[in-house]
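Peer 1: have a look; sequence and predicted model below, questions after that.
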Amino acid sequence: MLDALQNAFFQTGDTLTSWLSAFSSFLWGWPLLIMLLGTHLYLTAILRFPQRYLLKALKLYFVKDHTDKGDISPFSSLMVALAANIGAGNIIGVGVAIAAGGPGAVFWCWLTGVLGMATRYSEGLLAIKYRVENKDGNMSGGPMFVLERGLNSKWLGAAFAVFTAIAAFGIGNLTQGNAAAEQLHHAFSIPSWGTAAVLTALTALVMLGGIQGIARVCAFFVPFMAVIYIMGCLYILTVQAEYIIPAIRYILDCAFTGEAAAGGAAGAAVMAAMRTGVARGLFSNEAGLGSAAIASAAAQNRNPVRQALISSSGPFWDTVIICALTGIVLTTSIIAHPDISCTDGPRLTTLAFSKIPYIGSPLLTLSLVTFVVSTILGWSYFGEKALEYLGGIRLIMPYRVIWVAAVFIGCVSKIELVWIFADCANGLMALPNLISLLALSGVLVQQTRYYLWQHRLDDYDESHIPEGK
């Protein structure tokens, strides 16, 4: 009887995986790819390539704004956003992308990060301009408020909030816990339930502190974990230096010719590399999803453009730097070590780091676990704000209970289903957010012209912040 129930359970899981895979392929077809990359390009053009202000954005990290409009510092808001962005998608997800679309997916992932800086700039600007103050005196903002207050479309705002609350479990919870459990089991033979218990308890403890507690933890974790991981990548590249140029050529060849993608004609292979790379790039930096804007809305900043510049640097770190490093490391490892194959997917990063004597596997495990913890915390805040928009602050505590329980479930779930679920949720979130960015492009240009192009970046925005729920 037990065996029959178990078989039925796995058959149902396989059927659901097939359905979600088909829906993901449809959702991430040409229409969404064109809309996403088109929005990136359009915003880059009308805002006069805001990526060129990267150094100015980095300097603003260390400038404290003397204003009471906001809950956390601009730097802390960026750390919360980066905590949510830099996770399993930057490490395990790049390997999954290479397995599905070939090494060429790395190029499209990287390009999505570069162009996505303009989109993240726009999301941060609109988040500050249209944020509200809730009954507890805390700031609430993001695409749902932009859609409601900027476009007078409350139903689209509600749709985005629903997609965000659901997507949070995929991109920010289930996939993260799953990746941590897999890595700890592979590296140290720790059972999944052990990882689940510790990660669940840690998440519950930090979430009690609200956004301030989450921000404090993220401000410590994010710089630490990024430096550790980047050092590991640089060490591998140093050891495999002779393969770096061949790896870059290999990535570019696969991006435009489809070489090494699994099966099909060249055009179909290029499409597979593009679709997989763009999807993984969005999963990594979330430019176009609108989720990071929820953290931007909580920042203490004197005007929307200052926060927009800080926000725009997010994709630079998590995709242009970290995902690119990961992709090059994996490709050099594939070339240097015949026992490593493009088809290894989720294990590809683990295999690459295992080539570092003694410290490789522990270093990757430490990086991944810290990435996972911070991502779960960052996305818990995004989910809370989405639920708060839909039904007020009374929904926050029940959501936290469900969130903590989902951390445990994610650690012991089936990884293929989890990743496909996350891709589907991402696409649904992107649609209403991209609509708001395109429809309010005039506001973006007007605010950028006034504060940035006319050199008023130090001016204070005295606009009244209305009350929310």
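Peer 2: Cool, got the structure.
Peer 1: for the rest of this, base every contact and every neighbour count on C-alpha atoms.
Peer 2: OK.
Peer 1: which secondary structure element is home to Phe408?
Peer 2: Assigned by DSSP states H and E, Phe408 belongs to helix 396-411.
Peer 1: gap between that helix and the chain center?
Peer 2: In terms of Cα atoms, centre = their mean, to the nearest Å, the centre of helix 396-411 is set 19 Å apart from its chain centre.
Peer 1: and it, which residues are buried?
Peer 2: For helix 396-411, a neighbour-count test (16 or more other Cα atoms under 10 Å) marks Ile396, Tyr399, Arg400, Trp403, Val404, Ala405, Ala406, Val407, Phe408, Ile409, Gly410, Cys411 as buried.
Peer 1: got a list of what the fourth one touches?
Peer 2: This points to Trp403. Residues in contact with Trp403 (Cα atoms under 8 Å, 6 or more residues apart in numbering) are Phe169, Asn173, Ser380.
Peer 1: what distance do you get for it to Ala159?
Peer 2: For Trp403, the distance to Ala159 equals 20 Å [Cα to Cα, to the nearest Å].
Peer 1: now, the most widely separated pair of the buried residues of helix 396-411?
Peer 2: Ile396 and Cys411 (23.1 Å; Cα to Cα).
Peer 1: the next helix or strand after the helix holding Phe408 vs helix 396-411, what angle?
Peer 2: Per DSSP H and E, helix 396-411 leads on to helix 415-439 as the next helix or strand towards the C-terminus. When axes from the mean of the first three to the mean of the last three Cα atoms, to 10 degrees is applied, the directions of helix 415-439 and helix 396-411 differ by 130 degrees.
Peer 1: and helix 415-439, which residues are buried?
Peer 2: For helix 415-439, by 16+ other Cα under 10 Å, it's 415, 417-437.
Peer 1: mind telling me which residue is nearest the centre of the protein?
Peer 2: Central residue of the chain (Cα atoms, centre = their mean): Asn85, 3.2 Å from the mean position.
Peer 1: I figured it hits Leu282, correct?
Peer 2: No. With contacts defined as Cα atoms under 8 Å, Asn85 does not count as touching Leu282, sitting 9.4 Å away.
Peer 1: can you tell me which helix in the chain is longest?
Peer 2: Ranked by residue count, the top helix of the chain under DSSP state H comes out as helix 360-391.
Peer 1: gap between it and the chain center?
Peer 2: Centroid separation for helix 360-391 versus its chain: 10 Å, with Cα atoms, centre = their mean.
Peer 1: same thing with stretch 238-258?
Peer 2: 25 Å.
Peer 1: tell me the secondary structure at the residue found closest to Trp419 once you drop the neighbours it is linked to in the chain.
Peer 2: Setting aside the residues directly before and after it, Trp419 is nearest to Thr175 in space (Cα to Cα, 6 or more residues apart in numbering), at 6.3 Å. The three-state assignment at Thr175 reads helix, by DSSP: H, G, I helix; E, B strand; the rest coil.
Peer 1: ok, Ser354 - contacts?
Peer 2: If you count contacts by Cα under 8 Å, 6+ apart, then Ser354 has Gly360, Ser361 around it.
Peer 1: put this next to the first one:
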Amino acid sequence: MAEFTKLISSVSNFIWGMPLILLLIGGGLFLTVRLNFFQFRYFPHIVSQTFGKIFAQSDSPGTLTPFQATTAALASTMGAANIVGVPVAIALGGPGAIFWMWLVALIGIGTKYSEVVLGIEYREKNKHGEYVGGPMYYIKKGLGWKKLASFFAFALMIEVIASAMVQSNSIAATLKSSFSIPPLASGIIVAVLVILVTYGGIRTIGKVSEKMIPAIVVLYLLSALIVLAVNSKEVPAAFGLIFQHAFTPISAAGGFAGAGVAAAIRWGLARGLYSNEAGMGTAPIAHSSAMTDHPAKQGFWGIFEVIVDTLIVCTLTALVVLTSGVWKGIAADDASTMVAASFAPVFGESLSGFIISATLFLFVITTVVVIIFYGEKQAEFLFGTAFSRVMRFVYIIAIVIGAVGGLQFIWQFLDLLLAAVVIPNLIAVLFLNGKVREITKDYFTNLYPNKKRH
């Protein structure tokens, strides 16, 4: 079993190394060029249509408001990666990793936008009158590749089992260390909360995420901004480190082992790619339920996701860690404690620990709710709405088992299953780039000039 686990780990590490990084970055660059660098040319307009319309209502076809659909999608991307993943990238790649994280986020905008646009373009109504969509629909309807669509759906449906276990285990570990709550009790609590939210379907998920995600993000951002205000004199130096060591190696210091440019690029790219899930195909499943009268409009909300998740939240995490200086004294193995250590001098150890634990707990709860919804939609696509309820039961059981650390061998397949989801989606998005270009051109030719006049 140990040899088999080692083999799975080796294969996963290889796939999620250069092969997928090159595919994701190459795909993002290709789409950015095909769309004439629209995310840069029309950036003010995109901001006005998203940040400027957070509370806007819509009477267009759809199940959720554009913002509800976006917060539902954000719920699966916002989480431990923003608070724990960024310090790990700095510990292994140095401050320069953040520059490469920004770069890949700007490139990934093209991919995220394209996914969401295709999700809206090829969505349909299910028997309950709800709009459903995602890669399985645009692979099947846009390309006619029914077998690949089914493969994607099956891979994601199974991947959610492992993912729910891992997420549940991380919640249980946090609650045990912070509040001495037994893992089994944590698993049951999480399972009950997930049942209550998912029972109402996408409408309830949208309403919950619309309130919880902004509240959690604001709590974390305010805490981070207070720390940065205290360490304000160090902010310019932190930016200097980011830009300088994106292109030059950095020496060891204290617990920091030093890092070359290659390490900065590798960890920065990985963090940028994984933090906002551009190219993974999950976001369009949530966005496909949005009320919108044009696919490009909801595509802008996909861009909003990347800006909030990577360019705002991850950047503030990086600045907190760099300005506090903790990155020099904490080794890579303990990098996950860097944010709490940065908060401690300002808020005290107890309060900083509570802020981080509460934030992680709420992030992970919303993540679990949304990924289970994603899994259910795959079951619905493959076998109908009745079977989606069966899979919901399976996912709930997985939450409890994962909380106590059971069936950990299944976790080893998480990255492989995720690769089996990402690759078909990226292939489909790249093959459908002409449709995305056509939709984008239609918006900026026929709707954008009218918006400018008004």
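Peer 2: Cool, the structure landed. Since this is a predicted model, take the numbers as computed values, not measurements.
Peer 1: superposed, what's their TM-score?
Peer 2: The TM-score (TM-score structural alignment, normalised by the length of structure 2) is 0.88; 442 aligned residues with a Cα RMSD of 2.9 Å.
Peer 1: picking up where we left off before, by neighbours, which of the contacts of Trp403 of structure 1 wins?
Peer 2: Looking at these with neighbours defined as other Cα atoms under 10 Å, the largest count falls to Asn173 at 30 neighbours.
Peer 1: list the residues that contact the counterpart of Leu78 of structure 1 in structure 2.
Peer 2: Aligning on TM-score structural alignment places Leu78 of structure 1 opposite Thr70 in structure 2. Shown in contact with Thr70 of structure 2 (Cα under 8 Å, 6+ apart): Ala286, His287, Trp301, Gly302, Glu305.
Peer 1: sticking with Thr70 of structure 2, tell me its helix or strand.
Peer 2: Thr70 of structure 2 is part of helix 66-77, with elements assigned from DSSP H and E.
Peer 1: average offset between that helix and structure 1?
Peer 2: Its aligned residues in structure 1 lie a mean 0.9 Å from helix 66-77 of structure 2 after superposition (mean Cα distance after the TM-score superposition for structure 1).
Peer 1: list the buried residues for that helix?
Peer 2: In helix 66-77 of structure 2, counting by 16+ other Cα under 10 Å, buried: Pro66, Phe67, Gln68, Ala69, Thr70, Thr71, Ala72, Ala73, Leu74, Ala75, Ser76, Thr77.
Peer 1: between those, which sits nearest Leu447 of structure 2?
Peer 2: Distances from Leu447 of structure 2 to the buried residues of helix 66-77 of structure 2, taken by Cα to Cα, are shortest for Pro66, at 17.7 Å.
Peer 1: how much space between the closest one and Lys53 of structure 2?
Peer 2: Distance, Pro66 of structure 2 to Lys53 of structure 2, using Cα to Cα: 9 Å.
Peer 1: got it, and Leu118 of structure 2?
Peer 2: Distance, Leu118 of structure 2 to Lys53 of structure 2, using Cα to Cα: 22 Å.
Peer 1: give me every residue that touches the residue in structure 2 that Thr350 of structure 1 lines up against.
Peer 2: Alignment note: Thr350 of structure 1 maps to Ala340 in structure 2; criterion TM-score structural alignment. By Cα under 8 Å, 6+ apart, the contact list for Ala340 of structure 2 reads Glu349, Ser352, Gly353, Ile356.
Peer 1: so the second one touches Met338, yeah?
Peer 2: To tie it back to what came earlier, the one meant is Ser352 of structure 2. No. The pair Ser352 of structure 2 and Met338 fails to qualify as a contact (Cα under 8 Å) at a distance of 11.2 Å.
Peer 1: now the equivalent of Ala287 of structure 1 over in structure 2. Nearest residue, chain neighbours left out?
Peer 2: Aligned by TM-score structural alignment, Ala287 of structure 1 pairs with Ala278 of structure 2. Once flanking residues are discounted, Ala278 of structure 2 sits nearest to Lys112: 4.8 Å by Cα to Cα, 6+ apart.
Peer 1: and the one you found, what helix or strand is that in?
Peer 2: Using DSSP H and E, Lys112 of structure 2 falls within helix 97-121.
Peer 1: check the fit of that helix onto structure 1 and give the mean distance.
Peer 2: So helix 97-121 of structure 2 averages 1.8 Å relative to structure 1 (mean Cα distance after the TM-score superposition for structure 1).
Peer 1: what range in structure 1 matches the helix or strand that that helix is followed by?
Peer 2: Using DSSP H and E, the helix or strand that follows helix 97-121 of structure 2 towards the C-terminus is strand 124-125. Residues 132-133 of structure 1 are where strand 124-125 of structure 2 lands when matched by TM-score structural alignment.
Peer 1: could you check how far the matching stretch is from the centre of its chain?
Peer 2: Its chain's C-alpha centre and that of stretch 132-133 of structure 1 lie 25 Å apart, by Cα atoms, centre = their mean.
Peer 1: just how off-centre is stretch 299-316 of structure 1 within its chain?
Peer 2: Offset of stretch 299-316 of structure 1 from its chain centre (Cα atoms, centre = their mean): 17 Å.
Peer 1: any idea how far Leu31 of structure 2 is from Lys140 of structure 2?
Peer 2: Distance from Leu31 of structure 2 to Lys140 of structure 2, counting by Cα to Cα: 21 Å.
Peer 1: pick out whichever of these two has more residues nearby.
Peer 2: Legend: neighbour count by other Cα under 10 Å for Leu31 of structure 2 and Lys140, higher for Leu31 (26 against 17).
Peer 1: alignment lookup: the more buried one to structure 1.
Peer 2: Taking TM-score structural alignment, Leu31 of structure 2 has Leu43 as its aligned residue in structure 1.
Peer 1: do you know how far the residue nearest to its match when sequence neighbours are not counted is from Ser341 of structure 1?
Peer 2: Sequence neighbours aside, Ala118 is the residue nearest to Leu43 of structure 1 in space, at 5.9 Å (criterion: Cα to Cα, 6+ apart). Separation of Ala118 of structure 1 from Ser341 of structure 1 (Cα to Cα): 35 Å.
Peer 1: got it, and Ser441 of structure 1?
Peer 2: From Ser441 of structure 1 to Ser341 of structure 1 the distance is 44 Å (Cα to Cα).
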